[in-house]
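S.K.: Below are the sequence and a predicted model for it; my questions follow.
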Amino acid sequence: MASSLETTFSREWLRRGALACALWPLSLVFRGLAAVRRGLYAAGVSRAERLPVPVVVVGNIFIGGTGKTPLTIWLVDALRAAGFSPGVVSRGFGSKDAAPRAVTASSTPAEVGDEPVLIAARTGCPVFVGRVRAAAGQALLAAHPEVNVIVTDDGLQHYALARDVEIVLFDGRGVGNGWTLPAGPLREPPSRKRDFTVVNAPELTPALAAAVAPPGATRAPGAPWQMRLAGDVAERLADRAERVPLAELAQRAGLRVAAAAGIGNPARFFGMLRAAGLQPQELPLPDHHDFRDRPFANIEADIILVTEKDAVKCWQIEELRNDPRIWVVPVSASINPALADQIVEKLRGRTPA
């Protein structure tokens, strides 16, 4: 039932159908409450805690996944290349403990969430999770005094943590039908102020750029920047050193390929595989899917391709870890380096968003 409701709303949120129109009055209430809450922090009535180092927030206003984790990894690498020592703070979706705690590549998703584990493994930088992000940031800085900039993975609407740079990420769905919850997919209106706009899409059309850009944005930093996600190899889950190019898999006659994705927008992963020449059987799963329900038990395939985010959870399950069919497709973000230059310039000026 939950899956059916999610499908129904996802479909309605991309158009202004009967259900979306019926919910539109409620969306005005939601939008008003969101504006009041943001205004209270902006006016200083509600207190936002400022950390002693600059804070960059990577988030979205479109509900669900738009590619924040690859963008966070790209940003950490870019900041490190610019001479910073970055750390990452996250809520840690599904984490059992609300208190701040450190994340390592060997942490379990049940303890800290799947995305923080992936970030820690890919970047090697300090990562902390906690329900209160300011407290998580303080704990990170206490444990790693060398850190001089913090990136928050998600948390755009977590105004209790003051920030110096806000990056809003969209994907090819743009702003959907343009309405806020529950009539549309947006947590805040598209006109929301921000420092930088990034669009995760293979092609940034003028129509898409215009839809996601804040009013009056004609050139950087206001105009959207394009982010492309690319992955060209598969790595066996049981031994990530064993790799095979996706193009080679596409040329193997008779090879039965399936693909599973428990991310916010599974179609993005499947589209990347098709672009590599594969025609997999597609298994879209809910974001942060729990793989203990054995979703591959009845899949007839020689190879099952999964995302890195899902691989973090599959590795924790012995049956899946030892399933020779499961291969991981790592992806990396590609963005114009000029965006990193502008973010660094703003950080060095430490101008609040």
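M.R.: Yep, it's here. Keep in mind that what you see is a predicted model, and the values were worked out from it rather than measured.

S.K.: make it CA atoms for all contacts and neighbour counts henceforth
M.R.: Fine.

S.K.: Which parts of this structure are helices?
M.R.: Using DSSP state H, the helices found in the chain span residues 2-13, 18-42, 68-81, 109-112, 114-123, 133-143, 206-212, 246-251, 266-275, 308-314, 318-321, 337-349.

S.K.: I'd like to know which of those helices lies nearest to A102.
M.R.: Distance to A102, taken as C-alpha to C-alpha, is lowest for helix 133-143 among the helices of the chain, at 7.5 Å.

S.K.: Quickly note the distance from the residue nearest the centre of the chain to A98.
M.R.: With distances taken as C-alpha atoms, centre = their mean, K68 lies nearest the centre of the chain, 2.5 Å away. Spatial separation of K68 from A98 under the definition C-alpha to C-alpha, to the nearest Å is 22 Å.

S.K.: try this one side by side with the last:
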Amino acid sequence: MSRLRHILTRAWIRRGLLAWALRPISLCFEGLVTCRLWLYRQGALQPQPLKVPVIVIGNVMVGGVGKTPVVIALVQHLQERGICVGVLSRGYGRVSRDLREVHPTSRAEDAGDEPLLISRACGVPVWVGANRIEAGKSLLEHYPKTQVLVCDDGLQHLPLARDIELCVFDERGIGNGWMLPAGPLREPWPRAANSSIDRFELSSASSPISGRFQILRELADFAVRADGTRRPFPMGFANPVQALAGIAKPQVFFSMLQDLGLTLTHTQAMPDHANLHGVSIDASLGELLCTEKDAVKLWADHPGVWAVPLITTLPAELLEALDACLDRRLSSHHGLKIT
């Protein structure tokens, strides 16, 4: 499976022989998706609104692009403004299938690693469910003072009405511009303009991409263990160390550690959202560093591993534009006021 994924990922960079061979299937898929989008634009299918403004943060590319750190950064920004926020998520990778609230003490296999990370990092109500509408209704029922809902993923979850969309891209941009399986796109991009939705495009690529707000990402200056113990990073760690990452691009995390002067004796690159129960850690190879997303799963069995938070900074001009869009909605048809 990993070899097939690697082959397809390479094919999606350009329109080569494999991409052209898969193009007929891609056109069929594109036709179905386009038809669905058209039905929503024409009003034949109606998205269902919730009682408060909804911000959806998602992507059109297959694979991780770093949406969850953007969710955390945005939620923390709204909290600083005094806005009561709730978060919705599908809870990808969890073994449970029900609708449920996520608590900081929840298990990753029940809640999903990303919703659990958001709950611990932000301390806001987090609800997971395949049906984001029902999840939103349940959250609002239990937390009626919630003023804004942020949906982690769900750009293609069209039944959920949204007020603002943030589409996140990485260094791949839109790849070869074709839809699955000939390309990496989940839907044709760009979408047709919608006057009722404010849309922003963000890029986590190291080089700015025209027309997209640039996200700044860097490792924190501290690492943390399961018991809350903090240690200065990287100067608080003796070289060498080992590292583990179960994210979309593990090598990016490893490279960030090396760029800070750390020597890695051993690295374990795991699939994104991988179940980390039973992972073997050899203490003789040095202390283990991992991402926060890995830590919420590892700490159950290995409370001594160190998580290095990834600090995501959203540009001021994006936050200013987003705040203006949100304030209009908070004070108008949703009938809410910012306290």
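M.R.: Everything's here; your move. The shown structure was predicted, so the numbers you read here are calculated from the model rather than taken from an experiment.

S.K.: returning to that earlier point: reformat the helices of structure 1 as a markdown table; add distance to G176 of structure 1.
M.R.: As requested, the helices of structure 1 are arranged in a markdown table below (distance: least, C-alpha to C-alpha, whole Å):
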| stretch | distance to G176 of structure 1 |
| --- | --- |
| helix 2-13 | 6 |
| helix 18-42 | 11 |
| helix 68-81 | 18 |
| helix 109-112 | 30 |
| helix 114-123 | 25 |
| helix 133-143 | 29 |
| helix 206-212 | 9 |
| helix 246-251 | 31 |
| helix 266-275 | 15 |
| helix 308-314 | 25 |
| helix 318-321 | 35 |
| helix 337-349 | 25 |
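
S.K.: and of the ones you listed, who's closest to D290 of structure 1?
M.R.: For those, proximity to D290 of structure 1 was assessed by C-alpha to C-alpha; helix 308-314 is nearest, at 7.5 Å.

S.K.: against structure 2, where does the closest one fall?
M.R.: Counting by TM-score structural alignment, helix 308-314 of structure 1 falls onto residues 292-298 of structure 2.

S.K.: all strands for the stretch 101-250 of structure 1, in order.
M.R.: With strands called from DSSP state E, counting those that start in this stretch, the stretch 101-250 of structure 1 shows them at 101-103, 127-129, 149-153, 165-171, 196-200, 225-230, 233-236, 239-245.

S.K.: average distance between the third one and structure 2?
M.R.: Meaning strand 149-153 of structure 1. Between strand 149-153 of structure 1 and the aligned residues of structure 2, the post-superposition mean distance stands at 0.3 Å (mean C-alpha distance after the TM-score superposition for structure 1).

S.K.: again with the first one
M.R.: Between strand 101-103 of structure 1 and its aligned partner residues in structure 2, the average distance after superposition works out to 0.9 Å, using mean C-alpha distance after the TM-score superposition for structure 1.

S.K.: Return the distance of that strand from the chain's centre.
M.R.: In terms of C-alpha atoms, centre = their mean, to the nearest Å, the centre of strand 101-103 of structure 1 is set 19 Å apart from its chain centre.

S.K.: A226 of structure 2 versus W299 of structure 2, what's the distance?
M.R.: 6 Å.

S.K.: Mutual contacts of those two, please.
M.R.: Overlap between the contact sets of W299 of structure 2 and A226, as judged by C-alpha atoms under 8 Å, 6 or more residues apart in numbering, is given by V305.

S.K.: sorry, back to before: how far away from the center of its chain is the match of helix 308-314 of structure 1?
M.R.: 15 Å.

S.K.: K249 of structure 2 maps to what in structure 1?
M.R.: Under the alignment (TM-score structural alignment), K249 of structure 2 pairs with N265 in structure 1.

S.K.: doesn't G65 make contact with that match?
M.R.: Yes: judged on C-alpha atoms under 8 Å, N265 of structure 1 makes contact with G65 at a distance of 6.0 Å.

S.K.: So those two - more neighbours on which side?
M.R.: When N265 of structure 1 and G65 are compared on other C-alpha atoms under 10 Å, the one with more neighbours turns out to be N265, at 20 against 17.

S.K.: Number of residues surrounding D227 of structure 2?
M.R.: Counted with other C-alpha under 10 Å, residues neighbouring D227 of structure 2 total 9.

S.K.: What is the burial count for the closest residue to it other than its chain neighbours?
M.R.: Spatial nearest neighbour of D227 of structure 2, excluding adjacent residues (C-alpha to C-alpha, 6 or more residues apart in numbering): P303 at 7.4 Å. The local packing count at P303 of structure 2 equals 14, with neighbours defined by other C-alpha under 10 Å.

S.K.: Show the contacting residues for P303 of structure 2.
M.R.: When contacts are counted by C-alpha under 8 Å, 6+ apart, P303 of structure 2 is found next to R225, A226, D227.

S.K.: give me that answer again for 10 Å
M.R.: With contacts defined as C-alpha atoms under 10 Å, 6 or more residues apart in numbering, P303 of structure 2 is in contact with R225, A226, D227, A295, V296, K297.
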